[in-house]
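J.: Mind looking at a prediction? Sequence and model below.
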Amino acid sequence: MLAAVFAVGLSMPAKALDGLPIETALLSPGTLEKALEGQASGLPAVLRPSDAQLYKRIFSLQTLGRWEAADREIAKLGDRSLMGHVLYQRYMHPTAYRSSYEELRSWLEKYADHPEASRVHSLALKRKPAGAKAPPGPVQGYLYGNGTEGSGMPERISIRNRAGKLVRDAGADQVLRQITALSRDGSPSAALKLLEGRLKGQIDTLPLALARGEIAAGYYLANRDDLALEQAALAVRQSGDSDKMAAWVAGLAAWRLGKFDTAGRYFELVALDDDVSGWTAAAGAYWASRVHLKLRRPAEATRWLARAATFPASFYGLLARRALGVETPANWSEPALGEADFRYLMEQPGGKRSLALIQLEMVELAEMELRKLYPRIEPERATAVLAVANRANMAGLALRLASRLQVATGERYKVGLFPMPQWEPPGGFIVDKALLFSIIRQESAFDVRAQSGSGARGLMQLMPSTARLMATDEEYAGDRSELFDPDLNLTLGQRYLQHLIGLEQLEGNLFWVVASYNAGPGNLGRWLKQVDYRDDPLLFIESIPSRETRNFVERVVANFWTYRMRMGQPSPSLDQVAAGQWPKYESLDEQARAAVAQTISVGR
């Protein structure tokens, strides 16, 4: 992996290596088909087989610190387009080589467009002698980040401190923060007392209304539906119907109170707002449909289902389409990637280097090259980079690019939005890939180096304590950094998921399993006792006290249903939820089915 690629060095004198010419030959016309021969990735082999083998030996030798042997292989290279990476390995080796300032400055003069240039520049500045010429700076631009554009948190679930952003008075702002904290921590009455006592008449009506909406949500999560409806309705009025978060809470509280006409009005208010996300609008429309079904108004119920179905990428949009019997659009084709696209990439030094690194199976470093190149490419070539990322197993980059393209052009490249990397745990899959990838997409956005402030690490965001429970002593010794290893992370993550599926108290319930993965089965057990959800699967989700877990369940389950579609599999759990039933996890992958069935049998 990348760590192994970087943990190397060289021994040939730096100036001798640094002065070698760089080959920039392009694919000649008509050679693409030949270059593709034998390439599992479907990408061209830009290095001659002899050079590819030489580079592999060089990197392996340098990993072992065998400088002289590596130097002999370097001298045989015909294509030296990766010499920047070779020299980087030497100069930045953590133990076996100490680079001089002149070496670092010389590297920056030639390779400032490389993704590692910032690190080299930082070290060069530290080692610069007094009076020496300053090193060149790195070429700017890099596509940072993973996952989809924006927060990914629906307005109705993300109870944000929106009021505080509208208040400039520091004292009032502090009180608003206290109100939010109290409301979320189960003390809405204390929050209301602060609102009425400290803020009344001190701030504008809108931030006051938004703060009241926070309190209403707190009352709802505390099962105080009468007070939740009272405060939420007041917040909606005070905000001039603009606080859709409060309208959502009012709808849920009225539903639990049996005031279905009232609930319907608030859900429809959410559904018809053009300023909320499609995810939120679909939720409002779906619940409005549920209200009309309760009131025996099938035509109105169908009309609101149709409204929800116009947002097919959302949890409630998928449900609405299934309830209506409408197929969900599913174009899984990859963006076009023709010879002109390859030629364009080969004309960019970073593009050629990336393709060469892919050929060497150094995919993480190749991804860094594409991220460095992306801000400087022609906009019409963005889809070509997405296609390369998809073919080369760069799932995190594919998701990032597909999301950016959707925002910029409106095109939904679902093959990138829901990538299926060719990853497999060493012992094979014991949980369906659709569920595994659904969790990875939400937890880490396919970033193998993802880490959270709470200590979770890797693709499936495992906590070290959970990993230790699922691992043998030989598999995992407790070092958090080990969880960045995708093989280990996938192995232990799916093992934990299988454990949850088999727990007797979870009954194979998909919602409960996913909620437990996020919050733990202990929290789930407490919520099942405390939450007033009336044995209603959707009401249960919307009443989970943790807004993070509410969001997680809906996102992961929507991902799961979408991955089922991508794999051409049925979605019995989608049918069950659309019919008002609790969804059961059912293994459909041949490899995983026996393992899951055995786990459920043993657990019971």
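T.: Thanks, I have it.

J.: going forward, measure contacts between C-alpha atoms and count neighbours the same way
T.: OK.

J.: contacting residues around the helix or strand harbouring residue 468?
T.: Per DSSP states H and E: residue 468 is located in helix 464-470. Residues from elsewhere that reach helix 464-470 (CA atoms under 8 Å, 6 or more residues apart in numbering): 455-456, 476-480, 483, 492-493, 495-496.

J.: now stretch 531-538
T.: Stretch 531-538 has contacts (CA under 8 Å, 6+ apart) with 221-223, 539-540, 543-544, 577, 580-582.

J.: ok so, going back, sort out which of the contacts of helix 464-470 are in helices and list them.
T.: Using DSSP state H, the subset of these located in helices is 492-493, 495-496.

J.: From what I see, residue 374 and residue 115 are in contact.
T.: No: with contact defined as CA atoms under 8 Å, residue 374 does not reach residue 115; the gap is 11.4 Å.

J.: From residue 368, how far off is residue 292?
T.: Separation of residue 292 from residue 368 (CA to CA, to the nearest Å): 52 Å.

J.: That should have said residue 88, apologies.
T.: In this view, residue 88 and residue 368 are 14 Å apart by CA to CA.

J.: Comparing these two, which residue is more hemmed in?
T.: Shown here are residue 88 and residue 368; by other CA atoms under 10 Å, residue 88 has more neighbours (23 against 20).

J.: Could you list the buried residues of the helix or strand containing the more buried one?
T.: Element membership of residue 88, judged by DSSP H and E, is helix 83-91. Of the residues in helix 83-91, 83-91 count as buried by neighbour count, 16 or more other CA atoms under 10 Å.

J.: Max pairwise distance over these: which two?
T.: Across the buried residues of helix 83-91, no pair lies farther apart than 83 and 91, at 12.1 Å, counting by CA to CA.

J.: okay, pairing it with this:
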Amino acid sequence: MHPNKYKASYKELSNWFKINTDYPPVLRKRIYYLLIKRLPDKNKKKLYQKPLFENYLRGYGEDNHIRGYSLPIKNKYSKNIKNKVSNLMSEEKHDRLINLINSNVNDDANYLINIINEEIKKVFFKGDIHTSMKLFDMYVNSLNAPNPNIFFRAGINAYRLGSFKKAKSYFNECNKIVQSYNKWLFAGCSYWESLLENSEKKKSKLLKKASKLPRTLYGQLAIEQLNISDPFTWRNYANQTEVNFSYLNENKIFKRAIALTEVGLYNHADLEIRNLYSKTQKDELNNLFYASEKLDLPAVLIRLGSKYYKKDLTLFMRGLYPTPDWQINDGYKIDKALLFAVIRRESAFNFKAKSSKGARGLMQIMPRTASKINNDYRLRYSKAYTLYSLQLNIEIGQKLLNRLMNSPNAKNSILDTLIAYNAGTTRLKKWKQSIYNVQPIVFIESIPIKETRWFVKYILTDLWIYRDKLQQAKPSRALLAEGKWPKYKNLDYKIIHDAKFRR
């Protein structure tokens, strides 16, 4: 199968395909296509059945993503509608646009308002916050259809300008209608309004609303403000005592998975567990979950954990926030909470992850960056494929995080480090010059690139959740809740060995 070395013959492929019927369908499909390609007689194609995925556990990451609200695709004319709105705004034909929205039914009106919100945000992120405020005020006061997205962004804009009374009004309006929208927006509106509330009773009520969404940035900050414990339970004693691997130990597929993990081929073992999922009875799924945890297979563990959504909160959270006990050759230079938070969001622990821009592996390392950090130009060209390696990817990723953290721009700031990791040091420097004298959460909401803005929110949230799982303090959360710039502190010296099964 090698492109320029030994090539398996049709006969060898055919024999393999017939014998290894219990292999993961994703592997069998590769052999199938190669086999069909080398058929001496195309009429024999009917002799081989194309492998079916059936109940094979596919995909990476969690089932129920908590993401920022995005524009819905209404129909095939959506692009034309967006262009029309953009043109009317650029030509400052605001009255015409307002009439267009107010004459539409609610769904279409909300869709158009979301487009307007995106257009005004472009002005805001360019730094012209006075103009963007005027636009927000004009549209909010003229539109009949209430929309929480535009209220939230208008509130952030007013807060930056020091118009706190106006900001509070916008966040209050956002809170009235946000329940049916995204969880992040719900928590955000409640938290921001609490910052502007003078009444301690009302402030506490708003923070409690936000704290009920602990897997969001503002839910975590609300928990800190209220000085309450995180609501997660990481150890399920009842289930833990019922673990029985006898059924699995007799299974040929499971034996292969064990053998693969013993030689460090976690990505291949991951495929075997996904394959086994389709052949496992419902009453054995708990054992498969615990086995995946024991074998340090975080990618499939996230997929399995998602299946416990609204069924078993403990296994749901343990699955979604795995803590594999991988032995790294050069050790952990960055503590596991931060490292796993980055890996979870960058690749969902998929060893073979590759972005459209060419970033590779667990920590999504660009070949060019890798070649500079390791002083090896081959990593940019002929050896770029080695970035899929667990050892090399984490080695370079840790070096990169350390370098960014200790740079003059970041100065050990966790926030600056994450921005530089995602968007680069040049952009970080530029944004710090243009967005100045603001609180750190205001800075986060003012990051011009949406991907970077959400990257920072996601990583900070996941970092604090991992800290909770590892029974560590959350100094960066405390600082951010106080309006101070959070610093990075390695807390791994406090980790105890059974962190996987915390509580």
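T.: Now that the structure is in, tell me what you want to look at. Source: prediction; values computed, not measured.

J.: tm score of chain vs chain?
T.: The TM-score (TM-score structural alignment, normalised by the length of the second structure) is 0.85; 481 aligned residues with a CA RMSD of 3.2 Å.

J.: one step back: between the contacts of stretch 531-538 of the first structure, which is closest to residue 597 of the first structure?
T.: For the contacts of stretch 531-538 of the first structure, the residue nearest residue 597 of the first structure by CA to CA is residue 582; the value is 18.9 Å.

J.: Can you find the partner of the closest one in the second structure?
T.: Alignment note (TM-score structural alignment): residue 582 of the first structure maps to residue 485 of the second structure.

J.: Please tell me I have it right and its match contacts residue 477.
T.: No: taking contacts as CA under 8 Å, residue 485 of the second structure lies outside contact range of residue 477: 9.7 Å.

J.: Just want to know which of these two has more residues nearby.
T.: Using other CA under 10 Å as the criterion, residue 485 of the second structure and residue 477 rank with residue 477 on top: 24 against 18.

J.: Tell me how far that one lies from residue 228 of the second structure.
T.: Residue 477 of the second structure is 13 Å from residue 228 of the second structure, where distance means CA to CA.

J.: Tell me who's in contact with residue 194 of the first structure.
T.: Going by CA under 8 Å, 6+ apart, residue 194 of the first structure touches 175, 179.

J.: Closest to the centroid, which residue in the second structure?
T.: Nearest to the mean C-alpha position of the second structure, by CA atoms, centre = their mean, lies residue 345 at 3.5 Å.

J.: so who does it touch?
T.: Going by CA under 8 Å, 6+ apart, residue 345 of the second structure touches 455, 458-459.

J.: Now with 10 Å, please.
T.: Residue 345 of the second structure makes contact with 61, 362-364, 455, 458-459, 462, according to CA atoms under 10 Å, 6 or more residues apart in numbering.

J.: just to revisit the earlier point, closest one to residue 410 of the first structure out of the contacts of stretch 531-538 of the first structure, please.
T.: The shortest gap between residue 410 of the first structure and any of those belongs to residue 577, at 29.5 Å (CA to CA).

J.: what's the helix or strand for that closest one?
T.: According to DSSP H and E, residue 577 of the first structure maps onto helix 572-578.

J.: Longest helix in the first structure, please.
T.: Ranked by number of residues, the top helix in the first structure under DSSP H is helix 547-566.

J.: what's the helix or strand following the helix holding residue 88 of the first structure packed up against?
T.: Going down the chain from helix 83-91 of the first structure, the next helix or strand is helix 101-111, by DSSP H and E. Based on contacts counted as 3 or more CA pairs under 10 Å, 6 or more residues apart in numbering; DSSP states H and E, the elements that helix 101-111 of the first structure packs against are helix 14-18, helix 83-91, helix 117-127.

J.: tell me the contacts of residue 397 of the first structure?
T.: Shown in contact with residue 397 of the first structure (CA under 10 Å, 6+ apart): 143-147, 367-368, 370-371, 385-386, 388-390, 403, 416-417, 419, 445-447.

J.: wait, isn't residue 405 of the second structure in contact with residue 488?
T.: Yes: if you go by CA atoms under 10 Å, residue 405 of the second structure and residue 488 touch, sitting 8.2 Å apart.

J.: Make a PyMOL selection of the buried ones in the contacts of helix 464-470 of the first structure.
T.: With 16+ other CA under 10 Å as the burial test, the buried ones among these are selected in PyMOL as follows:
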select buried, resi 456+476+480+483+492+493+495+496
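
J.: Dump the contacts of helix 464-470 of the first structure to a markdown table, plus distance to residue 434 of the first structure.
T.: Output for those, formatted as a markdown table (distance: CA to CA, whole Å):
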| residue | distance to residue 434 of the first structure |
| --- | --- |
| 455 | 26 |
| 456 | 22 |
| 476 | 26 |
| 477 | 29 |
| 478 | 29 |
| 479 | 29 |
| 480 | 27 |
| 483 | 22 |
| 492 | 17 |
| 493 | 14 |
| 495 | 15 |
| 496 | 16 |
